[in-house]
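In: Have a look at this fold, sequence not included:
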């Protein structure tokens, strides 16, 4: 990895990804809403900010996202609201897809390149045995489908590129603190190192996949 772009670089995982990538010798461009005015849910914003960059980037990592659009995740059907669902889909699914759309000119046509988006194991339909968290689960499942479909198209124009969704595990950040419960957690630094290890080992035949922090494939 020589030149990396991290979207959501002001968040816990995003900051750690920037630091880890730099420690591995990469030149890193970090973008966030707070520092750069990048609103991933607004296509004009994405087009403006990414359009000002000079590539190519051999890694584009979207580390932005939201756990909930309200005070708490929905634990019951009666708690689902149209506004909360829409907000989560805009941040978790639409946002990364818009980034990919406008990052295409920044990816090399020849040579290895990776587009990665933070997903979550709870976005797996096959792995959902307890329900709840309806908006978060559904928005991450939508992200997985969008990136899977985009990877098929990407392979026709960027045959050495890889587009994947990655589950980082439960990471110790202010966003996850109220919900970690009994789950084993890792620091953002550890999560970033594991994710970049996975990215470094990916091959084009794995493009469109959904993997965890150890490189294991997660069921759809």
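Out: Nice, thanks for sending it over. All of these numbers come straight from a predicted model, not from anything done at the bench. Residues are numbered from 1 along each chain as shown.
In: Going by C-alpha atoms from here, please, whenever you check contacts or count neighbours.
Out: Noted.
In: can you pull out the strands in the protein?
Out: Secondary structure of the chain (DSSP state E): strands at 3-7, 27-31, 59-62, 113-118, 161-167, 170-171, 185-186, 210-212.
In: And for the third one, what's in contact with it?
Out: It refers to strand 59-62. Contacts to strand 59-62, defined as C-alpha atoms under 8 Å, 6 or more residues apart in numbering, come from residues 1, 3-8, 96, 99, 103, 113-118.
In: here's the one I want to compare it with:
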């Protein structure tokens, strides 16, 4: 059973994108932690939160009262409006690429802008975001998936930059992008290529375990579900 031992007894958690496969599992796992005092779940389908719309994000935050010791953003998209990842440069569509950036990059920036003020100022606070190993520039040996890769690389840079600023106001905070592995959700179903997929509950536990174990000095780095650091 998960135990977020680095957080105080009765800590409050917030999950953004809680209606998705991983987001829903994160909410369930956190509710099962006896140390957790409250889990607040936000999503487009459940509460109307659209992370690509600044007014929607601002309104969601205005309705909340902090602090939250743990905030996890589980939003993201690989296939958006029926358009999946490109296999070659010839398949690039400006509209499809903009939609990838709107959700994966701009959405991350807006969540970071509006939700980081809800973290504790002097206590330990954790903030995790779903990224993907394919967002690593140094680890890219296959090509393809250009828009998705680039949007996740942008997500990583946004969080790296945010971590530097956050360290000045919240010295005990950790904010990181996390690679969940190949998880048995609708996002990965068409693209798993026969590879073994992890159940959402297991993936959620892995992600929270990694986040729980990070020190403030590791804020802004990029980690995988097994705790290993991924190159940029």
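Out: Sure thing, it's come through. As the structure is a prediction and not an experimental result, all values here were calculated from the model.
In: just to revisit the earlier point, pull the most distant pair out of the contacts of strand 59-62 of the first structure.
Out: 1 and 96 (20.6 Å; C-alpha to C-alpha).
In: all helices for the second structure, in order.
Out: 21-31, 44-47, 54-62, 94-101, 107-115, 146-169, 200-212 (DSSP state H).
In: and residue 14 of the second structure, what does it touch?
Out: Taking C-alpha under 8 Å, 6+ apart, one finds 39-42, 68, 70-72 in contact with residue 14 of the second structure.
In: tell me which of these are still there in the first structure?
Out: Using both residues aligned by TM-score structural alignment, their matches' C-alpha atoms under 8 Å, the first structure keeps these contacts from the contacts of residue 14 of the second structure: 39-42, 68, 70-72.
In: Quick one: map residue 115 of the first structure onto the second structure.
Out: Taking TM-score structural alignment for the superposition, residue 115 of the first structure sits opposite residue 127 in the second structure.
In: Run a quick neighbour tally on its match.
Out: The number of residues packed near residue 127 of the second structure is 25, by other C-alpha atoms under 10 Å.
In: Can you name the residues that contact it?
Out: 70-73, 173-176.
In: Now do the residue nearest the centre of the second structure against residue 198 of the second structure, distance only.
Out: What sits nearest the mean C-alpha location of the second structure, by C-alpha atoms, centre = their mean, is residue 129, with 1.9 Å. Distance from residue 129 of the second structure to residue 198 of the second structure, counting by C-alpha to C-alpha, to the nearest Å: 18 Å.
In: Repeat that for residue 131 of the second structure.
Out: 16 Å.
In: any idea which residue of the second structure is furthest from its center?
Out: Largest centre distance within the second structure, by C-alpha atoms, centre = their mean: residue 90, 29.8 Å.
In: Map it onto the first structure.
Out: With TM-score structural alignment as the criterion, residue 90 of the second structure matches residue 78.
In: rewinding a little: out of the contacts of residue 14 of the second structure, grab the one that's most surrounded.
Out: residue 70 (29 neighbours).
In: Show me what that one lines up with in the first structure.
Out: In the first structure, residue 70 of the second structure lands on residue 59 (TM-score structural alignment).
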